[in-house]
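S.K.: after the sequence you'll find the predicted model.
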Amino acid sequence: MSTTRHELLHAFDLLLAPERFRDYGPNGLQVEGRTSVRKIVSGVTASRALIEAAIHAEADAIFVHHGLFWRGQDGRVTGWMRQRLGLLLGDDVNLFAYHLPLDAHPELGNNAQFGLRLGLVTHAGSAGRFGEQELGFLGALPDAGAFSDGRALAAHVERALGRKVTHVDGGVHGRPIRQVAWCTGGAQGYFEAAIAAGADAFITGEISEPQAHYAREMGVTFIACGHHASERYGAPAVAGHVAAQLGLAHEFIDIDNPA
C-alpha cells in the first residue's frame, strides 16, 4: 500500500499537534521528496549515515527527532548540510522532523516511551507533568514501589539502556527513591523544576556543571544517561503507529552514537 506525502504529513501533524509548541526549529516536512510514500525509515537524527541507510533501505520518507534546520543556525548550504540535502534531493526522499512535539506525546513520545523502558508509571493528569511547556514527566514504580536509593536507580537505568550513566547521588545512602522525574535529551535545565515538583531523582540525557551542585545541595539524585540513548524510542513508536494506520512499511535504523 501507499499514501501521499500530504496525507502522511497530515497524519503526523494530527497525532503530534506541533502548533501547540514553541520550538527551536520547524516541525513537519523539512525536505520535500516524491509524492507517493510506501516505506518510512525512522531514526533519531537526520545524519548523513541515517540518510544513506534509509536510501539503501529504499525508503520514501525519513522520520526523525533531530532534523536539519534550527533557529539561529548558519543558513548557507555548504559542507555537511550540502551533503545531507544532496542525498535527500538526489534520491527524492521526504524528511519529516518533530522535536518538542515528539518529546511530549503522552503515549508514543520520547518521554512516555522512555518511562515505559524504565518500568515507570507516569502520574495521571497534571500531576504527571512539570516544567516549561509541561515537557517533563513525573512518576514512580508500579504499586507504590521504590528504589532503595540513588545508586539502585542508576544501576536500574544502566541495565535498561545497556550503557553506563553519569550519576550524582544527592540523597542520603539508603534513602528510598519514590518519585522519579525525567525528560529526555538535553533537559538538564529542567532539574530545578523537577526538584520543585517533588522528585527524589531526575533522569535526563546530559549534565552541565551546575547540576552536580544542585543535586548535592538539594538532596536529589541526578542521572545523565546520554542524549541519543534517551531519545531512541519516540521516533520508531510514532512512525510505526502512523505506518500501521496508513498501511505503510516501517523500519527503525539506529545509528550508533556515544552521546
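M.R.: In hand now; what should we look at?

S.K.: for the rest of this, base every contact and every neighbour count on C-alpha atoms.
M.R.: Noted.

S.K.: please enumerate the helices of this protein.
M.R.: Secondary structure of the chain, counting by DSSP state H: helices at 5-16, 48-56, 79-91, 100-104, 110-117, 150-161, 191-196, 209-218, 227-230, 234-246.

S.K.: burial check on Phe191, number of neighbours?
M.R.: Neighbours of Phe191 under the rule other C-alpha atoms under 10 Å: 28.

S.K.: that one and Phe202 touch, don't they?
M.R.: Yes: at 6.6 Å, Phe191 counts as touching Phe202 under the criterion of C-alpha atoms under 8 Å.

S.K.: circling back: switch the helices of the chain over to a markdown table, and while doing so, append distance to Ser36 to every line.
M.R.: Below are the helices of the chain laid out as a markdown table (distance: least, C-alpha to C-alpha, whole Å):
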| stretch | distance to Ser36 |
| --- | --- |
| helix 5-16 | 6 |
| helix 48-56 | 15 |
| helix 79-91 | 13 |
| helix 100-104 | 24 |
| helix 110-117 | 28 |
| helix 150-161 | 36 |
| helix 191-196 | 44 |
| helix 209-218 | 47 |
| helix 227-230 | 30 |
| helix 234-246 | 12 |
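
S.K.: okay, now the one to match up with it:
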Amino acid sequence: MSPVFDSRQFAEDTAQLAPQHGWRTHALNAVDGFPRPWFHLPAAEAQPLRLYISAGIHGDEPASSYAARELLRHTDQFVGIEVFLFPLLNPAGMARGSRENAHDIDLNRDYLNPVSAEVSGHLAVLRELPPCHAYLHLHEDWEAQGAYLYALRRDDIPNATDTLLAAMAEHLPIEQATLIDDFEAEGGVIARPYPLPPRDDWPEPYYFEDQHGAYHGYTLETPSSLELPQRIAAHLSAAHALANFLREHRAVFLR
C-alpha cells in the first residue's frame, strides 16, 4: 500500500503536544529508525482510577492513532484518572499503510513469545506499569460496515459495553452482522469469555489477562470505509465515555 501516515512527524507532534496539557512523555524502543513515544497522565488522588489506552498497532488503522493524539488535548476528560497512552505501537507499518510491521509481523499476534522488536519493547514497559481498572484498544476494520467492539470482563465488574456503543453511535452506524471475524456478534458486540480461551498467538489483551487476571478491556473497531473524521470522533467519544463510566463506578472499581 502507499504511505498514508507520517510516523516521524506524528511522533514529533505528540511529543511537543503532550507536555502542554500535563502529560509526561516517555519512549518505547525505537524500531527501524522510528521513535515511539508514549504518555503518562498522573492523577492527584492518592487512589486514582487507572486507564490504559493503546493505538496504532496495525499500520492500516490510522484513525486509532489520530484519536489517541487528540486525547492528549483532553485532559479535562480524565479528572481523577491516571492514564497510560500508547498512540504509535507500529510506526513502520503506519508509514507504509500495512497491517503488519516492516518485517511482515502482525504485532497484535505477538504477545506470547514475541519475535518483533516492537512488542518486546512494549512488554518491557508494560511490566513496569501498575494494573489498570480498564483497558481500551483502538482499532479499525476494513470489512465492517459499522462500528463494533470486543468486550471482556468478569461478572463482578460493571459493564461499559452499552456506554461505549452509545458513544460510537453518535458518529458511526453500529455493525449489525451476526458473525464478525468468525466470532458471534450481537448488536455490535463480541462478548469474549472470561477467562480467554488458550491460543498461541496472543493479541495484546491476552497479555493483560495473563498478567493481571482482573483484566477489564474493550477493543473498539471503526469501519475503515467511512470518513476518517467520523472514525476519529467515534474513538474519542468512546474514550471519554469510558472515563466517565469509571468515575461513576469509582467505589466499585476501587473496593
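M.R.: Thanks, I have the structure now. Here the structure is a predicted model, which means the values were calculated and not measured.

S.K.: tm score of chain vs chain?
M.R.: TM-score of the superposed chains, computed with TM-score structural alignment, normalised by the length of the second structure, equals 0.31; 123 aligned residues with a C-alpha RMSD of 5.5 Å.

S.K.: pick the most buried one from the helices of the first structure.
M.R.: helix 100-104 (a mean of 25; mean count of other C-alpha atoms under 10 Å).

S.K.: for Pro62 of the second structure, see how far away Gln16 of the second structure is.
M.R.: Gln16 of the second structure is 20 Å from Pro62 of the second structure, where distance means C-alpha to C-alpha, to the nearest Å.

S.K.: right, I mislabeled it, should have said Ala169 of the second structure
M.R.: Ala169 of the second structure is 19 Å from Pro62 of the second structure, by C-alpha to C-alpha.

S.K.: give me the more crowded residue out of these two.
M.R.: Shown here are Ala169 of the second structure and Pro62; by other C-alpha under 10 Å, Pro62 has more neighbours (25 against 18).

S.K.: shouldn't that one be in contact with Met94?
M.R.: Yes: taking contacts as C-alpha under 8 Å, Pro62 of the second structure lies within contact range of Met94: 7.1 Å.

S.K.: just so I have it, where are all the helices in the stretch 101-250 of the second structure?
M.R.: 117-126, 161-169, 204-212, 228-248, 250-253 (DSSP state H, counting those that start in this stretch).

S.K.: list the buried residues in the last one.
M.R.: In terms of neighbour count (16 or more other C-alpha atoms under 10 Å), helix 250-253 of the second structure has its buried residues at Phe253.

S.K.: same for it, what does it pack against?
M.R.: Using 3 or more C-alpha pairs under 8 Å, 6 or more residues apart in numbering; DSSP states H and E, no helix or strand is in contact with helix 250-253 of the second structure.

S.K.: for His250 of the first structure, what are its contacts?
M.R.: 39-42, 239-240, 243 (C-alpha atoms under 8 Å, 6 or more residues apart in numbering).

S.K.: tabulate the residues you listed (CSV), appending distance to Asp91 of the first structure.
M.R.: Converted to CSV, the contacts of His250 of the first structure look like this (distance: C-alpha to C-alpha, whole Å):
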residue, distance to Asp91 of the first structure
Lys39, 14
Ile40, 14
Val41, 14
Ser42, 17
Ala239, 21
Gly240, 23
Ala243, 21
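
S.K.: from the residues you listed, pick the one nearest Gly136 of the first structure.
M.R.: Ala239 (22.0 Å; C-alpha to C-alpha).

S.K.: which residues touch the closest one?
M.R.: 40-42, 63, 250.

S.K.: next up, the contacts around Phe183 of the second structure.
M.R.: Ile190.

S.K.: hmm, 10 Å instead?
M.R.: Listed by C-alpha atoms under 10 Å, 6 or more residues apart in numbering, the contact set of Phe183 of the second structure reads 150, 189-192.

S.K.: so can I have a markdown table of those residues showing distance to Ala243 of the second structure and neighbour count?
M.R.: As requested, the contacts of Phe183 of the second structure are exported to a markdown table (distance: C-alpha to C-alpha, whole Å; neighbours: other C-alpha atoms under 10 Å):
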| residue | distance to Ala243 of the second structure | neighbour count |
| --- | --- | --- |
| Tyr150 | 18 | 18 |
| Val189 | 20 | 25 |
| Ile190 | 21 | 22 |
| Ala191 | 21 | 17 |
| Arg192 | 22 | 16 |
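
S.K.: farthest-apart pair in the contacts of Ala239 of the first structure, please.
M.R.: So, those by C-alpha to C-alpha: farthest apart are Phe63 and His250, at 10.0 Å.

S.K.: who touches both of the two?
M.R.: The contact lists of Phe63 of the first structure and His250 share 40-42, 236, 239, where a contact means C-alpha under 10 Å, 6+ apart.

S.K.: farthest pair in these?
M.R.: Taking C-alpha to C-alpha, no two of these sit farther apart than Ile40 and Pro236, at 9.8 Å.

S.K.: this completes my enquiry, with thanks.
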